[in-house]
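>>> This is the structure alone, sequence omitted:
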């Protein structure tokens, strides 16, 4: 039972002073009445212990029944090792790919967007074959952006006859053309690129003649591959839903105050045989396209369309021989470039497109894919 701070002994308070007569009488009344919280007179043993404690003040400071456990020995080494192990497990859980990269020698950290012309080719990764689950494995494209996200669009400023807002819209529509021509799933499977063609000035006769002939009777001079990426669905199947891209748009003022937009973009397509074969290749196409957004007061055009100024492309693993209107990846041994063919690094974007290319440029041999 709590004594509420009271220590009773021979009519003295804890500090040794005498109790008043009123306090002593109240103690006696409460003891006789049996009050629930009435103090009890301590035993002789209790009085003896209390007296001893008052005479030994040093012991009273810590409590005579208090206990101070022994301090455990510090094990700093094990403690630090445990924290390091816990952090490593956290890293593995949050970013398993980065941990695997440390051991495989590759790096899957996404690259920053391309804002200017590169000065050198990307470094060579550890040689690893692509798989159905990782079709860009062992390729610089593993760090590239997906689809339209890999095409950098610069900040718009007024140019020629166009305001800042009009330039911004023209840049966006130029990228829309690249998406419709080289990323649209239907077009990649051989369908006619209607959305892309709709953005080309219908009054540009030479280009319209090319388009009229290319899909009907493809040839070296009238080939849909000059502007569009297509695979024959009976021969080739895309692996997964992702096409990796890297490139940029740039612009300047052209003739008659027109806005000239240049697109320089590399597309990487993982493909496999349509018959279910296990072989996976990467067809790599780098395109350079220059278009002119003309002043309708000076050039006959239609609103929302551009005229094509020039176009050229490099391709590796796209097949050799007579044009069929489709890229034909060389699965197995058929259609591969000759060992004596000119070599090209398809990921090197530091030089111009088709530098030193000959008539059989599509048959140049890739140093890596």
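Cool, got the structure. Note that the structure is predicted; figures quoted are calculated from it, not measured.

>>> from here on, contacts and neighbour counts on C-alpha atoms
Will do.

>>> Show me the strands in the stretch 201-350 of the chain, by range?
Per DSSP state E, counting those that start in this stretch, the stretch 201-350 of the chain carries strands over the ranges 236-238, 244-253, 259-273, 281-293, 307-316, 343-344.

>>> packing partners for the first one?
Pointing back at strand 236-238 there. strand 259-273 (3 or more Cα pairs under 8 Å, 6 or more residues apart in numbering; DSSP states H and E).

>>> Kindly report the same for the second one.
For strand 244-253, the helices and strands in contact under the criterion 3+ Cα pairs under 8 Å, 6+ apart are strand 145-146, strand 151-152, strand 259-273.

>>> closest one to residue 173 among those?
With Cα to Cα, the closest approach to residue 173 among the helices and strands packed on strand 244-253 belongs to strand 259-273: 10.6 Å.

>>> on that earlier part again, can you list the strands of the stretch 201-350 of the chain in JSON lines and add distance to residue 181?
Output for the strands of the stretch 201-350 of the chain, formatted as JSON lines (distance: least, Cα to Cα, whole Å):
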{"stretch": "strand 236-238", "distance to residue 181": "16"}
{"stretch": "strand 244-253", "distance to residue 181": "13"}
{"stretch": "strand 259-273", "distance to residue 181": "11"}
{"stretch": "strand 281-293", "distance to residue 181": "11"}
{"stretch": "strand 307-316", "distance to residue 181": "13"}
{"stretch": "strand 343-344", "distance to residue 181": "24"}
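
>>> ok, now how distant is residue 366 from residue 99?
Distance of residue 366 to residue 99, given as Cα to Cα, to the nearest Å: 30 Å.

>>> ok, structure two:
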């Protein structure tokens, strides 16, 4: 049997032999176990050509055939994304920020002019507001993973963080407190031996003033004047923590609350105003061996808040949202965006700043 012939006597061209050997090297199912002399000659010649040297399996990278259809699909998807961004940029921002985001997601969400122009209703009190996409109640207050800090183990830090959020719920979300009731559950979490805060609590509810105002720590509306709309208060923000003085666990809460309210005697008038409050509280869970405290309580290091659509003038102990003509006259100060959480909270114990005018609610 001569070189270049098959067992049946037929012959193959050099091109066919080269193709056959390439397929054999690639591992086709019908590759011959023992090539003929001609096959060996052609194989040696192929291995001498550039690009046909031996290659290890780990470095083998198959080349996939180009598909023009894929380019068209990718281009179509890109056009759709650009269209969505142009029509509803706020939705894209909220998609990446998320309702459960930590406080670092502080830049204000955007809504389109058409959305912002929509009036809130009793059934949709957050309509036209960036808060429409926020979580409600405690779900909007994020809590970080706990680790050991100072005198506390990781498990103790976890309990302290949970109780810190409990204070935010009891002081800013409890329905009774929002209707003007005394915030007993929240007060029970404050160190009873902290004299300055206890003095504030004794005076604030009886004779509110700029220095001793319950609104510094609690959200309250006067039920004879204002009614809350619906059962949901929208929230965004959360807790952070670090080691404080004398090895204490220091927790910082930075949370924005959005309260939809209407006039108590509205009758057929369903004008809805959203009072927006951003609070910053710094709490210290002290080592009882170093600070006089009670188990399960914290000391308040500082407290401050920003508020829009909550009323101006002398403190009354309640938020007093403006309605009708009062709303147009209220807020003679600088314009502020109550949803912008990128700037530090400005209002404190002795603040005498005039009310800001909300650019949106």
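Looks like it arrived, so ask away. Quick caveat: nothing in here was measured; it's all calculated off a predicted structure.

>>> Could you get me the TM-score between them?
Once superposed, chain against chain, the TM-score is 0.70 (TM-score structural alignment, normalised by the length of structure 2); 269 aligned residues with a Cα RMSD of 2.4 Å.

>>> Distance-wise, check the equivalent of residue 159 of structure 1 over in structure 2 relative to residue 244 of structure 2.
Residue pairing (TM-score structural alignment): residue 159 of structure 1 is matched to residue 149 of structure 2. According to Cα to Cα, residue 149 of structure 2 and residue 244 of structure 2 sit 9 Å apart.

>>> same thing with residue 320 of structure 2?
Counting by Cα to Cα, the gap from residue 320 of structure 2 to residue 244 of structure 2 is 36 Å.

>>> coming back round to it: select, out of the strands of the stretch 201-350 of structure 1, the one closest to residue 172 of structure 1.
strand 244-253 (9.8 Å).

>>> Contacts for that closest one, please.
Strand 244-253 of structure 1 has contacts (Cα atoms under 8 Å, 6 or more residues apart in numbering) with 113-116, 141-142, 144-154, 159-160, 171, 259-269.

>>> Stretch 224-241 of structure 1: which residues count as buried?
Buried residues in stretch 224-241 of structure 1, counting neighbours by 16 or more other Cα atoms under 10 Å, are found at 224-232, 236-239.

>>> give me the stretch of structure 2 that that stretch matches.
Going by TM-score structural alignment, stretch 224-241 of structure 1 sits over residues 214-231 in structure 2.

>>> again with stretch 188-200 of structure 1
Mapped onto structure 2 using TM-score structural alignment, stretch 188-200 of structure 1 spans residues 178-190.

>>> From one end of the matching stretch to the other, what's the distance?
Stretch 178-190 of structure 2: ends 19 Å apart by Cα to Cα.

>>> Which position in structure 2 pairs with residue 313 of structure 1?
So, by TM-score structural alignment, residue 313 of structure 1 is matched to residue 305.

>>> Let me fix that, I meant to ask about residue 176 of structure 1.
So, by TM-score structural alignment, residue 176 of structure 1 is matched to residue 166.

>>> Leaving out the residues flanking it, which one is nearest to its match?
residue 186 (7.8 Å; Cα to Cα, 6 or more residues apart in numbering).

>>> Residue 251 is in contact with the match of residue 159 of structure 1, correct?
No: the pair residue 149 of structure 2 / residue 251 is not scored as a contact, 11.0 Å apart, by Cα atoms under 8 Å.

>>> picking up where we left off before, quick one: closest of the helices and strands packed on strand 244-253 of structure 1 to residue 127 of structure 1.
Comparing these under Cα to Cα, the one sitting nearest is strand 259-273, at 16.3 Å.

>>> mean deviation (superposed) between the closest one and structure 2, please.
Overlaying structure 2 shows strand 259-273 of structure 1 at a mean distance of 0.2 Å from the equivalent residues (mean Cα distance after the TM-score superposition for structure 1).

>>> three-state assignment of the match of residue 176 of structure 1?
Per DSSP: H, G, I helix; E, B strand; the rest coil, the local secondary structure of residue 166 of structure 2 is helix.

>>> Report the separation between it and residue 86 of structure 2.
40 Å.

>>> swap in residue 271 of structure 2?
31 Å.

>>> before we move on, what about residue 208 of structure 2?
48 Å.

>>> cool, and residue 69 of structure 2?
26 Å.

>>> Which of the two has more residues huddled nearby?
residue 86 (12 against 8; other Cα atoms under 10 Å).

>>> In which helix or strand does that one reside?
helix 68-87 (DSSP states H and E).

>>> In structure 1, what residue corresponds to residue 314 of structure 2?
Match for residue 314 of structure 2 (TM-score structural alignment): residue 322.

>>> check which helix or strand covers the residue nearest the centre of structure 2.
Geometric centre of structure 2, nearest residue: residue 101, 1.9 Å, by Cα atoms, centre = their mean. Under DSSP H and E, no helix or strand contains residue 101 of structure 2.

>>> To which residue of structure 1 is it aligned?
Residue 101 of structure 2 maps onto residue 114 in structure 1, by TM-score structural alignment.

>>> give the contact list for that match.
151-152, 246-248.

>>> Can you lay out the residues you listed as JSON lines showing distance to residue 338 of structure 1 and neighbour count?
As requested, the contacts of residue 114 of structure 1 are exported to JSON lines (distance: Cα to Cα, whole Å; neighbours: other Cα atoms under 10 Å):
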{"residue": "151", "distance to residue 338 of structure 1": "33", "neighbour count": "24"}
{"residue": "152", "distance to residue 338 of structure 1": "35", "neighbour count": "20"}
{"residue": "246", "distance to residue 338 of structure 1": "28", "neighbour count": "26"}
{"residue": "247", "distance to residue 338 of structure 1": "29", "neighbour count": "27"}
{"residue": "248", "distance to residue 338 of structure 1": "32", "neighbour count": "21"}
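
>>> of those, closest to residue 123 of structure 1?
The closest of the contacts of residue 114 of structure 1, once distances to residue 123 of structure 1 are taken by Cα to Cα, is residue 246, at 15.2 Å.

>>> how close does that closest one sit to residue 255 of structure 1?
29 Å.

>>> follow-up on the earlier one: do you know how far the match of residue 101 of structure 2 is from residue 339 of structure 1?
From residue 114 of structure 1 to residue 339 of structure 1 the distance is 33 Å (Cα to Cα).

>>> repeat for residue 249 of structure 1
35 Å.

>>> Of those two, give the one with the bigger neighbour count.
In this view residue 249 of structure 1 and residue 339 are compared by other Cα under 10 Å, and residue 249 has more residues nearby, 23 against 9.

>>> quick one, what contacts the nearest residue to residue 163 of structure 1 once chain neighbours are set aside?
Leaving aside its sequence neighbours, residue 163 of structure 1 sits nearest to residue 157 (Cα to Cα, 6+ apart; 7.2 Å). Going by Cα under 8 Å, 6+ apart, residue 157 of structure 1 touches 163-165, 167-168.
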